[in-house]
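Visitor: Need a 3D model of the sequence below.
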Amino acid sequence: MTTSDTATVRTKVPARLDRLPWARWHWMIVIGLGTVWVLDGLEVTIVGNLSGRLSEPGSGLSITQSQVTGLGAATYVLGACFGALFFGWLTDRFGRKKLFMLTLGVYLFGTAMTALSFDPWWFFLFRFVTGAGIGGEYAAINSAIDELIPARHRGRVDIIINGTFWAGAALGALLTVPILTQLPASWGWRAAFALGAVLGLVILLVRRHVPESPRWMFIHGRGEEAERLVGDVERTVEREDKVTLEPVADDQAITIHTRRTIGFGEIARTLIRKYPKRAALGLSLFIGQAFLYNAITFGYAQILQTFFGVPAGNTGYYFAVIAVGNLVGPVVLAPFFDSVGRKIMITGSYVSSGVLLLGTAWLFSTGTLSAVTMTACWCVVLFFASAGASSAYLTVSEIFPMETRALAIAFFYAIGTAVGGVSGPLLFAELVGTGKVGDTVLAFVIGAVLMIAAGLVEAFLGVKAERQSLEQLATPLSAVKEHSA
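Guide: Have a look, this model is predicted:
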């Protein structure tokens, strides 16, 4: 039971959520919230693979390929950084559900307007808006998922859900093939962006049934609602799975001061002063993966066309293969993040991908790679890197207090992405655009070194978070000390 007075609430809600068996209710959460990464993968891949067609005469836009993959990508990422911070702050203030509905709506508007682009400034503006919606999604969705999924499943679920970005990437890559080969240059790319809006609308309809986070509810003075919600879930699980849930012990209860809002200053002090090592860890993981992934995602089609003479209409096939490797990595490796442990798996995935990328750079420099073998090499590199990138979101979403969770995700996403995600596409497009093998090798090496460095930071500063409740990992700021975990 949850008991409360005007200032405090004593609750077993976190422990009750963590002891639930995996049920159909959890699948509803995964489908309703996790599928948005498919949209992000679709958006990013479409732009990268359509860059050649967008720059052709008759496309309806007076724009170059380097502007699409460089400035266009950077604008999208900047929008994502802004959206993460702004909507992340609102998520901690007004709740997970309100914001994961609002941010998807922003995405829908942005991508629909992109399809109507008539001038480069319009295209860049609404790439920013689209990115803002997606950035806000990262904060709202990851915080909601971690607070609703049982602790023993949290690692694998988070890793796999973030990895579904690549299901969208594969879809986007294959979608661009008929667009580039069968449809007129003037409106084929518009149809691709419009499809993203249609898919987003379907997800919005499914998402209506996903509940607010009970953890957020009881901290914000809605303890009775949290109690009713968890009670309904427990009864549903017992009925559908034909199980009897054991009662939660009294020593697993937590007492907290309820409060409507928490100041940004207190949140910032918590992240920087109370958890400086964890803050350094989050930044390292995000910068490493953001540089590598934004650079290669937006720029791989340009590499294929520049160095291997692959026609613009065929680059989607190669990228689809890379996307499959990225998707398989999290699916195969995710269970080990809960069994073997976070530190070993995160360190291993980051360092392995970096070392393999150095090997790819060397093979590319010797001229021994073809478009097919280059793609195969990247597939192996990204098998490990994809699990590592997903673990960055998992890490920052579980190692900071409840009241700061969404903004913490937003902060590290925004800073890491601003450093790596904006510089990556710009630098990558510039280096690849020279047509010199040595310049592209340099881009590969920078990405590899950043990934290895992030893996080493995890080895020293990583947190053993597997199978632990969120409240054990970081006591809520609102917790009454004598009852804190």
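Visitor: make it CA atoms for all contacts and neighbour counts henceforth
Guide: Noted.
Visitor: Do a quick rundown of the strands in the protein.
Guide: 3-4, 8-11, 254-257 (DSSP state E).
Visitor: I'd like those as JSON lines, with mean neighbour count and distance to Thr236 appended.
Guide: What follows is the strands of the chain, written out as JSON lines (neighbours: other C-alpha atoms under 10 Å; distance: least, C-alpha to C-alpha, whole Å):
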{"stretch": "strand 3-4", "mean neighbour count": "16", "distance to Thr236": "23"}
{"stretch": "strand 8-11", "mean neighbour count": "22", "distance to Thr236": "20"}
{"stretch": "strand 254-257", "mean neighbour count": "22", "distance to Thr236": "24"}
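Visitor: Distance to Gly172 added to these, as a markdown table?
Guide: Formatted as a markdown table, those follow (distance: least, C-alpha to C-alpha, whole Å):
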| stretch | distance to Gly172 |
| --- | --- |
| strand 3-4 | 50 |
| strand 8-11 | 45 |
| strand 254-257 | 46 |
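Visitor: Nearest to Leu426, out of these?
Guide: strand 254-257 (46.4 Å; C-alpha to C-alpha).
Visitor: Report all helices and strands that that closest one contacts.
Guide: If you count contacts as 3 or more C-alpha pairs under 8 Å, 6 or more residues apart in numbering; DSSP states H and E, strand 254-257 packs onto strand 8-11.
Visitor: Could you list every helix and strand in contact with the strand it packs on?
Guide: Strand 8-11 makes packing contacts with strand 3-4, helix 214-219, strand 254-257 when contacts are defined by 3+ C-alpha pairs under 8 Å, 6+ apart.
Visitor: what separates it from the chain centre, distance-wise?
Guide: Relative to its chain's centre, strand 8-11 lies at 32 Å (C-alpha atoms, centre = their mean, to the nearest Å).
Visitor: likewise stretch 47-54?
Guide: Taking mean C-alpha positions (C-alpha atoms, centre = their mean), stretch 47-54 and its chain are 23 Å apart.
Visitor: outside of it, which residues touch it?
Guide: If you take C-alpha atoms under 8 Å, 6 or more residues apart in numbering as the criterion, stretch 47-54 is touched by 59-61, 63-66, 68-69, 173, 176, 180, 185, 189, 297-301, 312, 315-316.
Visitor: Quick check: helices, which of those residues are part of them?
Guide: Applying DSSP state H to the contacts of stretch 47-54, the entries found in helices are 65-66, 173, 176, 180, 189, 297-301, 315-316.
Visitor: To check against the first, give me the structure of this:
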Amino acid sequence: METSEMTAERARSARAARTPRLALIVFIATLGGLLFGYDTGVISGALPFMTLSPSEGGLGLTPAQEGLVAASLVLGAAFGAFFGGRISDRRGRRRTISILAIVFFVGALACAFAPTMEFMVAARFLLGLAVGGASATVPVFLSELSPAARRGQLVSVNELMIVSGQLLAYTSNALIATFFPGESAWRWMLALASIPAVALWIGMIFVPESARWFMSKGRGAEARATLLRTRAADAVEPELAEMKANAERDATIGQGSFRDLRTPWIRRLVILGIAIAVLSQFTGVNSIMYFAPSVLIETGLSTQAALVATIANGVVSVIAVSFGIWMLHRGFGRRPIIIAGQAGLTTALILLGVFFLLPESTLRSYLVLGGMLMFLFFMQSCIGPIFWLLLAEIFPLRMRGFATGLAISFVWIANTVVSLLFPILIEAIAGYTFFLFALINIGTFVFYAASVPETKGRSLEKVEAEMEERFTGVVKTVA
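Guide: Sure thing, here's the model as predicted:
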């Protein structure tokens, strides 16, 4: 039963979440998510042009080199997530995002002007550092800025911006391929990412630092100033007191590092986060996001038709994430959403495998596209928003950047494995690849049902206390 204190906290959080200043801050910060989405999605349209010979304006990529170009970004993202998380703990969330905006800009232009496959791989790796850093830092930044009652929705805006970036990539790919199909088409596709990078860097000048990060550094006055910019006046002091008590308790333990993993409950919590991170990628989502045009071409569609059809993937992803945010707004818990989504996408993978094995025809191509859209709906409405949200919520303040970065680095390691293996698997076993992913995801469904915690409606300080209690059995109280 909800107490009067809980009701008052929920009311204060709801008022604070509606402040226009907070909405603007969320939009600016999530431009990092837009860049994340664009840079991961744009490669699907650029790869078919890169496979052309150098005399035709391409890079002459073989299937193995296609996988290497796609995987180089996600490998860089693994390093970017890990080091970005550590830098954000030490230097601040805001400063880290500003640095990442510069790396996004340089990386995008380096990719656009790449003269050889080797240069492209290096440029994509550099771009991956920014993508990984943003994937680790932006959700944490949003979770720390957000009131508890609206944290799920506001953090999930980052996922909406990710899929919006992917939709923007698919749409611009199709438009460029249609109206500017020359030898430089793929270069223009890659260069467009430099524009939102500039907008992100400029926007972050006007964004405050996380109040919780300030408090973790003993800078209470600056923490209060941030809360005054992002909360209703009567919500500031109660939240500040809770943050201060938690920071003081963490200060007696030390700053987050690998040494914290010696503590059994923290080690188990980090392992849980890594498992959630890895399994989110073994859904096979990026085999569809990166290689959808290649898969549709394999079923018999032309390159142009495949690029246009891929826009549907982006549209469905945006609709699906919007539906996921609506579910969080309506009060659905994290656990039921992610478990239901896992069941749905596993069913879609089985159907994809069946459709892929049908005789080649136009009907088969569009059935495969339909299977992709069904998969993406469940993935982007249920799995995507929730796994990013959980990773931003479950770790203690003193090591939130470090632990989130470590877990998200495994997102990108798993993503690298999928990106490298998927083109080879499709060539070797065709539609049976989707049955393999379905088998993995049946196991993931069981794991989620047994292990995913519920964090809805709790402050980050209360979540931290509950995670410690869960793994130690010792009841903790939060001021």
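Visitor: quick revisit: of all the strands of structure 1, which lies closest to Thr270 of structure 1?
Guide: Here strand 254-257 is closest among those (C-alpha to C-alpha), at 17.0 Å.
Visitor: And Pro208 of structure 2? What does it align with in structure 1?
Guide: Counting by TM-score structural alignment, Pro208 of structure 2 corresponds to Pro211 in structure 1.
Visitor: contacting residues around Ala465 of structure 1?
Guide: Gly341, Arg342, Glu398, Ile399, Leu473.
Visitor: Which one of those is nearest to Glu246 of structure 1?
Guide: Nearest member of these to Glu246 of structure 1, counting by C-alpha to C-alpha, is Leu473, at 23.5 Å.
Visitor: For burial, what's the neighbour tally of the nearest residue to that closest one once chain neighbours are set aside?
Guide: The shortest distance from Leu473 of structure 1 to any non-neighbouring residue, by C-alpha to C-alpha, 6 or more residues apart in numbering, is to Ile399 (5.8 Å). Using other C-alpha atoms under 10 Å, Ile399 of structure 1 has 24 other residues around it.
Visitor: what residue of structure 2 takes the place of Ile399 of structure 1?
Guide: Checking TM-score structural alignment: Ile399 of structure 1 goes with Ile394.
Visitor: what's the answer for Asp40 of structure 1, then?
Guide: Counting by TM-score structural alignment, Asp40 of structure 1 lines up with Phe36 in structure 2.
Visitor: Is that match in contact with Ser164, as I believe?
Guide: No. Contact criterion C-alpha atoms under 8 Å: Phe36 of structure 2 and Ser164 do not qualify, at 10.0 Å.
Visitor: Looking at the two, which is more packed in?
Guide: Phe36 (30 against 24).
Visitor: In contact with the more buried one, which residues?
Guide: The contact partners of Phe36 of structure 2, by C-alpha under 8 Å, 6+ apart, come to Val131, Ala134, Ser135, Ile162, Gly165.
Visitor: of the residues you listed, which stay in contact in structure 1?
Guide: Using both residues aligned by TM-score structural alignment, their matches' C-alpha atoms under 8 Å, structure 1 keeps these contacts from those: Val131, Ile162, Gly165.
Visitor: Which of the residues you listed sits closest to Ser317 of structure 2?
Guide: For the kept ones among the contacts of Phe36 of structure 2, the nearest to Ser317 of structure 2 is Ile162 (9.4 Å; C-alpha to C-alpha).
Visitor: what sits against the counterpart of Ser419 of structure 2 in structure 1?
Guide: With TM-score structural alignment as the criterion, the equivalent of Ser419 of structure 2 in structure 1 is Pro425. Contact analysis of Pro425 of structure 1 by C-alpha under 8 Å, 6+ apart lists Thr69, Gly70, Ala73, Ala74, Phe291, Asn294, Ala295, Ile296, Phe298, Gly299.
Visitor: Any chance of JSON lines for those residues, columns distance to Ala194 of structure 1 and neighbour count?
Guide: Listed next are these as JSON lines, based on distance: C-alpha to C-alpha, whole Å; neighbours: other C-alpha atoms under 10 Å:
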{"residue": "Thr69", "distance to Ala194 of structure 1": "20", "neighbour count": "30"}
{"residue": "Gly70", "distance to Ala194 of structure 1": "22", "neighbour count": "24"}
{"residue": "Ala73", "distance to Ala194 of structure 1": "18", "neighbour count": "32"}
{"residue": "Ala74", "distance to Ala194 of structure 1": "21", "neighbour count": "28"}
{"residue": "Phe291", "distance to Ala194 of structure 1": "28", "neighbour count": "28"}
{"residue": "Asn294", "distance to Ala194 of structure 1": "22", "neighbour count": "24"}
{"residue": "Ala295", "distance to Ala194 of structure 1": "25", "neighbour count": "28"}
{"residue": "Ile296", "distance to Ala194 of structure 1": "24", "neighbour count": "21"}
{"residue": "Phe298", "distance to Ala194 of structure 1": "19", "neighbour count": "27"}
{"residue": "Gly299", "distance to Ala194 of structure 1": "22", "neighbour count": "28"}
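Visitor: and the two most separated of those?
Guide: Counting by C-alpha to C-alpha, the most remote pair of these is Thr69 and Phe291, 13.9 Å apart.
Visitor: Just list the residues touching Met211 of structure 2, thanks.
Guide: Rather than Met, residue 211 of structure 2 is Ala. By C-alpha under 8 Å, 6+ apart, the contact set of Ala211 of structure 2 is Glu144, Leu145, Glu222, Ala223, Arg224, Ala225, Thr226, Leu227.
Visitor: try it again with 10 Å
Guide: 141, 144-145, 219-228, 230, 240, 243 (C-alpha atoms under 10 Å, 6 or more residues apart in numbering).
Visitor: Just the buried residues of those.
Guide: By neighbour count, with 16 or more other C-alpha atoms under 10 Å, the contacts of Ala211 of structure 2 hold 141, 144-145, 220, 222-224, 226-228, 230, 240, 243 as buried.
Visitor: from these, which ones fall inside helices?
Guide: Members of the buried ones among the contacts of Ala211 of structure 2 lying in helices (criterion: DSSP H): 141, 144-145, 220, 222-224, 226-228, 230, 240, 243.
Visitor: Can you tell me which of those is nearest Ala191 of structure 2?
Guide: Using C-alpha to C-alpha, these come closest to Ala191 of structure 2 at Phe141, 27.4 Å.
Visitor: Would you mind measuring from the closest one to Ile43 of structure 2?
Guide: As judged by C-alpha to C-alpha, to the nearest Å, Phe141 of structure 2 and Ile43 of structure 2 stand 28 Å apart.
Visitor: And for Val308 of structure 2?
Guide: With C-alpha to C-alpha as the criterion, Val308 of structure 2 and Ile43 of structure 2 are 15 Å apart.
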